[in-house]
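S.K.: could you work out the structure for the sequence below:
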Amino acid sequence: MIARTVACATLAALAMGAAASAQNYGLNPNFGTYSLSAGFLPDPQVVNVIAGGTIDAGHLGGACAGAISDAPDVRLNFNGGRISIGAESNADTTIVVNGPDGRWYCNDDFDGLNPRVTLSGSGQYDIWVGTYSGGTAQAVVYFTEY
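M.R.: Alright, predicted model coming up:
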């Protein structure tokens, strides 16, 4: 009975590990890599993207939602303190960010149907812009210190 319980727990842990690694921040971003330092101008900086994908961001847990791609949409190498990362679109979009600390940060509907997260710290930020109801949509990712 103990062996069976351990085997089930091991299988559950493996399944959870596979789901959590579905987003591959090791892939090249779909819409480029950008570097910014504190005090950057103009503020905000913007990048045009196509939001959406075939992967349900809900598997990342927390507030993560929407359909996203496997590879990040945008990579930001940031040298500074506080940074806000958001998306704007005519569609209902979501945002998923893998921060320099390896944690996942997500938002849906910060400003109407547009998402935004505010984080602190220097390092690599991998960013996915999702569509809440699936499909794809034109969007803008923006970076601001305000």
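S.K.: going by C-alpha atoms from here, please, whenever you check contacts or count neighbours.
M.R.: Will do.
S.K.: my guess is F143 meets V46, correct?
M.R.: Yes. Using Cα atoms under 8 Å, F143 is in contact with V46, at 6.5 Å.
S.K.: and the two? Which one has more around it.
M.R.: Counted by other Cα atoms under 10 Å, F143 and V46 do not tie: F143 has more neighbours, with 20 against 16.
S.K.: show me where the chain has helices.
M.R.: 2-20 (DSSP state H).
S.K.: so for it, the centremost residue is which one?
M.R.: By Cα atoms, centre = their mean, the chain has its centre lying nearest to V96, at 2.1 Å.
S.K.: now do the same contact list for it.
M.R.: Contact analysis of V96 by Cα atoms under 8 Å, 6 or more residues apart in numbering lists 57, 64, 104-107, 127-130.
S.K.: and with 6 Å instead?
M.R.: Applying Cα atoms under 6 Å, 6 or more residues apart in numbering to V96 gives the contacts 105-106, 127-128.
S.K.: and the nearest residue to it once chain neighbours are set aside, how far is that from S21?
M.R.: Among residues not flanking V96 along the chain, C106 sits closest, at 4.5 Å (Cα to Cα, 6 or more residues apart in numbering). Distance, C106 to S21, by Cα to Cα, to the nearest Å: 16 Å.
S.K.: one more, so I can put them side by side:
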Amino acid sequence: MKTLVAAAALTLCAGAAHACPDFSYSGYGISASGSQLYSASTYQVIAGGSSDLAACGFSGYGFVAVAPDFELYYSQDGAYDLTFRLNTACDSILLINDPNGNWWWDDDSNGNLDASINVGRGVDGTYDIWVGTVGAGTCDASITFETF
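M.R.: From the prediction side, this is the model:
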């Protein structure tokens, strides 16, 4: 189930008593071009966090950290589709804020309760990426960035 979430969701968090995902914080920085990601790159991460997306006004659900787990500095140097996919030890979700300010969310598109998002033809800029869980716990995970 893939969803493009309205960018207004963050403004709903401003008055909330708890912290919501905030792309102004930094995640682990990765720089890559479309041609470089034609060979997939995979990174280890702990999925989950204390930010409840439903309480933050997102149409998706799940729990993520306040700061993004990753910041992908991407340059499109060809006609590539950009895909993010998870492999986790739990029921995972993926939340992405793209360079145009659009929010993307997914739950199970990669099968086995793992998330996957294809943003289509990637655009130049920073993708803020949160690896989350459906429930309030955490689990071991890996995320793969790849172009096709």
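S.K.: who wins for most neighbours among the contacts of V96 of structure 1?
M.R.: Going by other Cα under 10 Å, W128 tops those with 33 neighbours.
S.K.: how far away is the counterpart of that one in structure 2 from C90 of structure 2?
M.R.: Mapped onto structure 2 by TM-score structural alignment, W128 of structure 1 lines up with W130. Going from W130 of structure 2 to C90 of structure 2 by Cα to Cα gives 15 Å.
S.K.: what about the strands in structure 1?
M.R.: Assigned by DSSP state E, structure 1 shows strands spanning 33-37, 45-52, 55-56, 67-68, 74-79, 82-89, 93-98, 104-108, 116-120, 123-131, 136-144.
S.K.: reformat the ones you listed as a markdown table; add distance to R4 of structure 1.
M.R.: Shown next, in a markdown table, are the strands of structure 1 (distance: least, Cα to Cα, whole Å):
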| stretch | distance to R4 of structure 1 |
| --- | --- |
| strand 33-37 | 47 |
| strand 45-52 | 40 |
| strand 55-56 | 31 |
| strand 67-68 | 36 |
| strand 74-79 | 43 |
| strand 82-89 | 45 |
| strand 93-98 | 35 |
| strand 104-108 | 32 |
| strand 116-120 | 42 |
| strand 123-131 | 39 |
| strand 136-144 | 44 |
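S.K.: what's the match for P68 of structure 2 in structure 1?
M.R.: So, by TM-score structural alignment, P68 of structure 2 is matched to P72.
S.K.: I'd guessed that match sits against W128; true?
M.R.: Yes. Using Cα atoms under 6 Å, P72 of structure 1 is in contact with W128, at 5.1 Å.
S.K.: shared neighbours of those two, which are they?
M.R.: Here P72 of structure 1 and W128 share no contacting residue, scored by Cα under 6 Å, 6+ apart.
S.K.: count the residues that sit near the alignment partner in structure 2 of D92 of structure 1.
M.R.: Using TM-score structural alignment, the partner of D92 of structure 1 in structure 2 is D91. Counted with other Cα under 10 Å, residues neighbouring D91 of structure 2 total 21.
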